[in-house]
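A.B. asks: structure, please.
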Amino acid sequence: MFRIVKGDTVQVISGSEKGNRGKVIELTKDKNKVKVQGLNMVKRHVKPSQSNPEGGIIEKEAFLHISNVMIVDPKSDKPTRIGAGYDKDGKKVRVAQVSKEQLD
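C.D. replies: Purely as a prediction, here's the structure:
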């Protein structure tokens, strides 16, 4: 089970994008990488096709390793580690370590 899921707000903690925040838009479980909206932008040369008749150079997000991002605590607005806890029904949920707030 990953501690970060699609839709979470994360902060980059190392690399050229350090300190920037964004929302997770894609996750690859086999390679342990995340794609964050608006961060780690790369340029790709694209051949003309039916979906993109112009072709040319496009800018899109590249993957970051999951160890280089931390989830942002919704209550304190700081990066936090994530632990496991249980709700009233006994279901396992993610818990922010800074504020002890449930994330699920």
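
A.B. asks: for the rest of this, base every contact and every neighbour count on C-alpha atoms.
C.D. replies: Will do.

A.B. asks: where along this protein do the strands fall?
C.D. replies: Assigned by DSSP state E, the chain shows strands spanning 9-12, 21-28, 33-36, 41-46, 56-61, 63-65, 69-72, 79-80, 82-86, 92-96.

A.B. asks: packing partners for the fourth one?
C.D. replies: Other helices and strands packing on strand 41-46, by 3 or more C-alpha pairs under 8 Å, 6 or more residues apart in numbering; DSSP states H and E, are strand 56-61.

A.B. asks: which helices and strands sit right next to the strand it packs on?
C.D. replies: strand 41-46.

A.B. asks: in the strand it packs on, what's buried?
C.D. replies: Residues of strand 41-46 classed as buried: Met41 (neighbour count, 16 or more other C-alpha atoms under 10 Å).

A.B. asks: could you also give me the structure for this second sequence? I'd like to compare it with the first:
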Amino acid sequence: MANKVHVKKGDTVYVLSGKDKGKKGKVLRVIPDKSMVIVEGVNMSTKHVKPRNAYQQGGIIHQESPINSSKVMLVCERCGKPTKIGKRILENGEKQRVCKKCNEVIDVIKKAKED
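C.D. replies: Now for the predicted structure:
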């Protein structure tokens, strides 16, 4: 079973620790099996690439590497501050992600199954 990660693809996050501490970026990819996320412009690594055929050019590529999801915190769109995420269940069975600081709804997680 995959681990649950508190952020989703497309969320804006704040980096809490490491060499990129204090940076903000958008989540490009979530890897729940390893509890890792890839954030735009954070934890850049250098990769040397060989040309694979006559038409492709080799060289040095700079790309984002994954970081642990525990090192990032979601940034609320309304208040603009890094915040913890709360969950709220509505009467109709929908779940919502909620900002703990300003109590603003971030998004709806999923709807309940209809019987």
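
A.B. asks: would JSON lines of the strands of structure 1 with distance to Gln102 of structure 1 be doable?
C.D. replies: JSON lines is the format used below for those (distance: least, C-alpha to C-alpha, whole Å):
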{"stretch": "strand 9-12", "distance to Gln102 of structure 1": "14"}
{"stretch": "strand 21-28", "distance to Gln102 of structure 1": "18"}
{"stretch": "strand 33-36", "distance to Gln102 of structure 1": "22"}
{"stretch": "strand 41-46", "distance to Gln102 of structure 1": "31"}
{"stretch": "strand 56-61", "distance to Gln102 of structure 1": "29"}
{"stretch": "strand 63-65", "distance to Gln102 of structure 1": "24"}
{"stretch": "strand 69-72", "distance to Gln102 of structure 1": "12"}
{"stretch": "strand 79-80", "distance to Gln102 of structure 1": "12"}
{"stretch": "strand 82-86", "distance to Gln102 of structure 1": "8"}
{"stretch": "strand 92-96", "distance to Gln102 of structure 1": "5"}
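
A.B. asks: can you tell me the centre-most residue of structure 2?
C.D. replies: Among the residues of structure 2, the one closest to the centroid is Val27, at 3.7 Å (C-alpha atoms, centre = their mean).

A.B. asks: if I line the two up, what does that one land on in structure 1?
C.D. replies: In structure 1, the residue matched to Val27 of structure 2 (TM-score structural alignment) is Val24.

A.B. asks: gap between the closest residue to its match other than its chain neighbours and Gly55 of structure 1?
C.D. replies: Spatial nearest neighbour of Val24 of structure 1, excluding adjacent residues (C-alpha to C-alpha, 6 or more residues apart in numbering): Val36 at 4.5 Å. Applying C-alpha to C-alpha, to the nearest Å, the value for Val36 of structure 1 to Gly55 of structure 1 is 24 Å.

A.B. asks: please apply the same query to Arg94 of structure 1.
C.D. replies: 43 Å.

A.B. asks: of the two, who's got more company?
C.D. replies: Shown here are Arg94 of structure 1 and Gly55; by other C-alpha atoms under 10 Å, Arg94 has more neighbours (18 against 13).

A.B. asks: Glu54 is in contact with His45 of structure 1, correct?
C.D. replies: No - proximity of His45 of structure 1 to Glu54 does not meet the contact threshold set by C-alpha atoms under 8 Å, at 11.2 Å.
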